[in-house]
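Enquirer: Requesting a structural model of the entry that follows:
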Amino acid sequence: MRTITLIIIHCSATPEGKSLSAEACRQDHIHHRGFRDIGYHFYITRDGEIHRGRSPEKVGAHCRDHNTHSIGICYEGGLDVDGRPKDTRTLAQRGSLLALLRELRVRFPKALIVGHHDLNPLKECPCFQCTAEYRDL
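Expert: Got it, this is the predicted structure:
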């Protein structure tokens, strides 16, 4: 198993009112970004369903310079109707994300939970303050 030091949270940069299914995200990553598979290990749709992406044993493709030692989680959303950054997580997504993070915390107890923005300040992703929200997890 890889050594995991980071659990990185992302958003799909999908505006409110628009949908991006896990399969659509996977196809975008394969056909437009040239990846072998979806770049994330987990993808959470607005209904709160957690979709498995890459196996946690495999290196992701979600955060430059940090993929080899991280797990990537993405939630569907992250933009308001005008395309501006916004925390658009539904209650179902919030609950699923928290449950997933608790599960991953057991498996990777020393990993830090961070947002993409924490590693690349030029990005707004995931459009909420992960480190503050999950500090006590």
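
Enquirer: C-alpha only now, for contacts and for neighbours.
Expert: Fine.

Enquirer: Tell me if H10 really is in a strand.
Expert: Yes - assigned with DSSP: H, G, I helix; E, B strand; the rest coil, H10 falls within a strand.

Enquirer: ok, it - contacts?
Expert: 72-75, 115-116, 125-126 (Cα atoms under 8 Å, 6 or more residues apart in numbering).

Enquirer: any idea where the helices of this structure begin and end?
Expert: Here the chain has its helices, by DSSP state H, at 22-31, 91-107, 116-119, 130-133.

Enquirer: So which of the ones you listed is nearest R84?
Expert: Minimum separation from R84 across these (Cα to Cα) falls at helix 116-119, 15.1 Å.

Enquirer: To check against the first, give me the structure of this:
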Amino acid sequence: MSDSAAPCPIADQPLPYADRLPTRDAAAIDLVVMHCTELPDLAMAREYGERILHESGTGNSGHYYIDRDGSVLRYVDPLRIAHHTRGYNPRSVGIEIVNTGRYPEWYDSRHQAMHEPYTPAQIAAVIALLRCLRQELPALRFIAGHEDLDTARVPASDDPARTVWRKRDPGPHFPWPQVLDACGLTRLQPDNPA
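Expert: The predicted structure is shown next:
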């Protein structure tokens, strides 16, 4: 990895409840979790992120969102704990890449393939953002896919006798070798049988 970071323009667009999320010290953050939105566009991802789902008046959201044109938006400051990966939120930053994934049939056993590739602009933005985060967060050492960390299976929506993976993102089209080579982080894959 080069010592010089590529430019990383970020549009700050905090979620309405961002100030209600707990704060943390930068030294507590050692992990980035890669996600895809599994939604058709950034507008719908924003709508989902704004939904209040917790008694604290907050919802589920990543910290950063990368649109198909490579633009990077920050919905939650990385020094706040966002709800994006069960069991890993206090130590991690979540990066969401706009991609349809399995939308709209996330848990239908007949529709588990993820067909949409990531754009070159998205991957370039991911790499630039990771390099910026490494400069801002000195304890950052690990990276994982949501699918690496949340390995739960749930009943399929079309046949409850069958199960499907709860999370499959960022999915098979995410170029792990390219990203790992460029970012200098180690992939964390605890107990993933997939």
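
Enquirer: List the members of the contacts of H10 of structure 1 that persist in structure 2.
Expert: Shared with structure 2 under both residues aligned by TM-score structural alignment, their matches' Cα atoms under 8 Å, the contacts from these are 72-75, 115-116, 125-126.

Enquirer: In strands, which of the contacts of H10 of structure 1 fall?
Expert: Under the assignment DSSP state E, the contacts of H10 of structure 1 contribute 72-75, 115 to strands.

Enquirer: how about those, which pair is most distant?
Expert: Y75 and G115 (11.6 Å).

Enquirer: ok, the two, which is more surrounded?
Expert: Y75 (29 against 26; other Cα atoms under 10 Å).

Enquirer: Next, count neighbours for G87 of structure 2.
Expert: 11.

Enquirer: again with A24 of structure 1
Expert: 12.

Enquirer: so what corresponds to it in structure 2?
Expert: Under the alignment (TM-score structural alignment), A24 of structure 1 pairs with M44 in structure 2.

Enquirer: just the strands in structure 2 please.
Expert: Using DSSP E, strands in structure 2 cover 10-12, 31-36, 64-66, 72-74, 92-97, 142-145, 153-155, 163-165, 186-187.

Enquirer: List the contacts of the residue of structure 1 most remote from its centre.
Expert: Within structure 1, D82 marks the point farthest from the mean C-alpha position, 21.7 Å out by Cα atoms, centre = their mean. D82 of structure 1 sits next to P15 when contact means Cα under 8 Å, 6+ apart.

Enquirer: returning to what we had before: is it possible to get JSON lines of the helices of structure 1 that adds distance to T14 of structure 1?
Expert: Converted to JSON lines, those look like this (distance: least, Cα to Cα, whole Å):
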{"stretch": "helix 22-31", "distance to T14 of structure 1": "10"}
{"stretch": "helix 91-107", "distance to T14 of structure 1": "14"}
{"stretch": "helix 116-119", "distance to T14 of structure 1": "16"}
{"stretch": "helix 130-133", "distance to T14 of structure 1": "18"}
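
Enquirer: what about the residue farthest from the centre of structure 1, distance to A13 of structure 1?
Expert: In this view, D82 of structure 1 and A13 of structure 1 are 12 Å apart by Cα to Cα, to the nearest Å.

Enquirer: Ok, A99 of structure 1 next?
Expert: Going from A99 of structure 1 to A13 of structure 1 by Cα to Cα gives 22 Å.
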